[in-house]
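Visitor: model the following, please.
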Amino acid sequence: MRIKSTKIALASAAIIAISGCSNAVAGDAKYDAGATDTEIRIGNTMPYSGQGSAWSLLGKSEAAYFEKVNAEGGVNGRKIKFISYDDGYSPPKTVEQVRRLVENDEVLLIFSPFGVPTNTAIHKYLNAKKIPQLFVGGGGSKWNDPKNFPWTMGFQPSFLNEGRAYGQYLAANHPNGKIAVLYQHDDYGKDILGGLKQGLGPKASMIVAEASYEVSMPTIDSQVVQLKASGADIFMNFTGPKFAAQAIRKAAELGWKPVHILNIPAASIGSVIKPAGFEISQGIISGGFLKDASDPAMADDPGVKSYLAFLEKYYPGADVTSTGNTQGYVMAQVLTQVLKQAGNDLTRENIMRQAANLKDLEFDMLMPGIKIKTSSDDFAPVEAIQLRQLVGERWQPFGPVIEATAGP
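Guide: A predicted model of the protein is given here:
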């Protein structure tokens, strides 16, 4: 399968290669492997196949954005060569593909590799090699540990912080509720569940039932039946896209109508809500940090206009409702900013120095009040969360932006 707009070839290993030539960059330059006067090679892994394939839109959107960057002259006169391989959301495959990127393709850095378990598998390897593991596509709290892992940086709000935000909201607004939690049985699910308990604080006893699942399972119907039987009137749906849609449908089939909170990675209108059914999804609450380009109320927003123009030119046919496409776009914008700041010092050490020096930056598709900021002792670019509720076919923000970096 080939998608022309993003130059993706999906085979046993999906490869995206966007490159070109430019005039040599003037002045003295410092390079590590993966950078020259004319090119910057960036490596990436994505689940283009397998259980996590719904998240592969991140990589496709990123590829399209780098195509735009190259068409406009590149970064400081250098074109970006974006090499993205399919890892099938399998940690052993991720290790294999990342070694290939580092040792064969000799990329300057690994950008936006997706998944908590998959990134965990390459975490120590990349830090030992002193190769940036930059803007991890997954909200594990472990990505913000500059003291022990100075070559790894996350991007989106950590799952721990996201869970805290939901806990704080529930403790304040549903203090007498009974909570049932469905979560993925890995660091991803455990992080957000731990954050929920921290956010609830003394109200953590509100949790009356927990059920986990493995990504290899075909269905989570039995878990939803179990959670409904607990008598809970609040359902925390901490899952991936496929299982989130299943859980929404199963809850409706059972006639269970709890306060339903869905985590950010599974809050895509296009990948989750639409397949599950808009009618049975009404009132679901989630967090967010990205604008909704399909919201008619945002039609005149300059950032949304810019994003839609990008899609039309470089990614035709893209699902405008997908948060995966939007997040990939923003992440590619932020990496481009890091490369611009790096100037002619394209060493890996300077890449990390610049990534840790982002000061209250605003980008097209970040929600109002949410900015990118990092420092040498805080590797979390996005820490704020905006709560939203599904109304009709779109997410409607409500309440204040939550900086859930600590317990209640």
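
Visitor: from here on, just use CA atoms for contacts and neighbour counts.
Guide: Will do.

Visitor: list the contacts for residue 233?
Guide: When contacts are counted by Cα atoms under 8 Å, 6 or more residues apart in numbering, residue 233 touches 177, 178, 179, 180, 257, 258, 259.

Visitor: can you rerun that using 6 Å?
Guide: Applying Cα atoms under 6 Å, 6 or more residues apart in numbering to residue 233 gives the contacts 178, 258.

Visitor: another one to check against the first:
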Amino acid sequence: MSVINLRLGAFAAALALLAATSSGAFAQKKYDVGASDTEIKIGNIMPYSGPASAYGVIGKTEEAYFRKINAEGGINGRKINFVSYDDAYSPPKTVEQARKLVESDEVLLIFQPLGTPPNTAIQKYMNTKKVPQLFVATGATKWNDPKDFPWTMGWQPNYQSESQIYAKYIMKEKPNAKIAILYQNDDYGKDYVKGLRDGLGAKAASMIVIEESYEVSQPTIDSSIVKLKSTDADVFFNVTTPKFTAQAIKKMNEIGWKPMHILNNVSVSIGSVMKPAGFENSQGIISSAYLKDPTDAQWKNDAGMKAWNEFLDKYYPEANRADASVIYGYTVAQTLVQVLKQCGDNLTRENVMKQAASIKNLELGGLLPGVKINTSPTDFAPLSQLQLMRFKGETWERFGDVLSGDVGG
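Guide: Next comes the predicted model:
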């Protein structure tokens, strides 16, 4: 009996020693709801229908990328379960879908919900629930507010920084410009207008001759374009989403209005904007980029773009490769994969945000050379660099240096 006890005691001691000297992986596994040994459940909300449905392709690209990751063994052995719902770009619907994802589907986090008004509608809820609202698909400046909203983080360069870069360009090229602004009447549109005004400084009052807003529910903005032309403005700052951008470009051509046309970079897709609007109508438009343009021949032999094309061939062959939203969705999905890899076996919501806030000089294949992803506990703006570009022929041509805007959180 005592020999058996002795052996059991020795066995227990050996086990204890093994546990103490092993990597401790078993002991250190930590999960919140939505994560397990086999799965990471990620929620997503996209406008697959409604006025911003052109962006639905972002969700489809992300879903395809996570299928690729799963086919290759997942993240640290765990498969991604990607649950994506449609909110039709309607904030009340966004609230409904966010509650469903958090309370019914029990996701670990909500990744890349799209649009400024939809994200504004769920921001307080997500932060009260302490569920990551991670890499939101909107460049509003307010997503970089780790003090008041530690569970919300942006991804793309913010709208005010972008506008300030345009303001610098206008003042250099047309110091006596008469600027007409068309903007969507919500936080997204107002953020861009504020950035331009701040960038122009004291000259804003004399340079901006009209600020015209439109509602996302409107069928057309044709009458606004006619009104803007009547002011004799020689610079047009176009703060619209893809459907309305294409309308604006067509109408401007129809009425013969040819100002310097500056377009926000959320609507620069050749596939969903420039081509439908007509390449001949889009010549000379100025915007900015932080992602490689898949239609640009200079990236033909680029390793990052080759990998992107191979991914699409296998997992999303029907994708429109001229649509900038596809390279966007791919690159932000890669950023999330990096964060989840950094989490290791500690898949708590708190650690997801901690890892998202400690990205250092991350370079991804879809980003322009020199553009890197950086975050810290006090900086929730992963991307802040842009390069100006001009539409020529059937593609965008970049010019000048990679620039940073002046806006933080």
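
Visitor: would you point out which residue is most central in the first structure?
Guide: Nearest to the mean C-alpha position of the first structure, counting by Cα atoms, centre = their mean, stands residue 137 at 4.3 Å.

Visitor: name the nearest residue to that residue, ignoring sequence neighbours.
Guide: residue 114 (4.2 Å; Cα to Cα, 6 or more residues apart in numbering).

Visitor: surely that neighbour is in contact with residue 135?
Guide: No - contact between residue 114 of the first structure and residue 135 fails when scored by Cα atoms under 6 Å: they sit 9.4 Å apart.

Visitor: count of neighbours near the residue nearest to residue 137 of the first structure?
Guide: Neighbour count of residue 114 of the first structure, defined by other Cα atoms under 10 Å: 25.

Visitor: tell me how far it lies from residue 126 of the first structure.
Guide: 15 Å (Cα to Cα, to the nearest Å).

Visitor: cool, and residue 94 of the first structure?
Guide: To residue 126 of the first structure, residue 94 of the first structure is 12 Å away according to Cα to Cα.

Visitor: in terms of neighbours, single out the busier of these two.
Guide: Between residue 94 of the first structure and residue 126, counted using other Cα under 10 Å, the more crowded position is residue 94 (28 against 21).

Visitor: what helix or strand is the more buried one on?
Guide: Using DSSP states H and E, residue 94 of the first structure sits in helix 91-99.

Visitor: chain neighbours aside, what residue packs nearest to residue 253 of the second structure?
Guide: Nearest to residue 253 of the second structure is residue 281, by Cα to Cα, 6+ apart, at 6.0 Å.

Visitor: using the three-state scheme, assign residue 395 of the first structure.
Guide: Three-state assignment for residue 395 of the first structure (DSSP: H, G, I helix; E, B strand; the rest coil): strand.

Visitor: what residues are up against residue 310 of the first structure?
Guide: When contacts are counted by Cα under 6 Å, 6+ apart, residue 310 of the first structure touches no other residue.

Visitor: and the helix or strand harbouring it, how far from the second structure on average?
Guide: Using DSSP H and E, residue 310 of the first structure maps to helix 302-314. Compared with the second structure after fitting, helix 302-314 of the first structure has a mean deviation of 0.7 Å; criterion: mean Cα distance after the TM-score superposition for the first structure.

Visitor: from the contact counts, what lies against the longest helix along the first structure?
Guide: In the first structure, assigned by DSSP state H, the helix with the most residues is helix 323-342. Under the contact definition 3 or more Cα pairs under 6 Å, 6 or more residues apart in numbering; DSSP states H and E, helix 323-342 of the first structure sits against helix 57-71.

Visitor: how close does the helix it packs on sit to the second structure?
Guide: Counting by mean Cα distance after the TM-score superposition for the first structure, helix 57-71 of the first structure comes out at 0.5 Å.

Visitor: give me the number of residues near residue 301 of the first structure?
Guide: Applying other Cα under 10 Å, we find 14 residues neighbouring residue 301 of the first structure.

Visitor: for residue 65 of the first structure, see how far away the spatially closest residue to residue 70 of the first structure that is not a sequence neighbour is.
Guide: Once flanking residues are discounted, residue 70 of the first structure sits nearest to residue 79: 5.4 Å by Cα to Cα, 6+ apart. Using Cα to Cα, we find residue 79 of the first structure at a distance of 12 Å from residue 65 of the first structure.

Visitor: of the two, who's got more company?
Guide: residue 79 (27 against 24).
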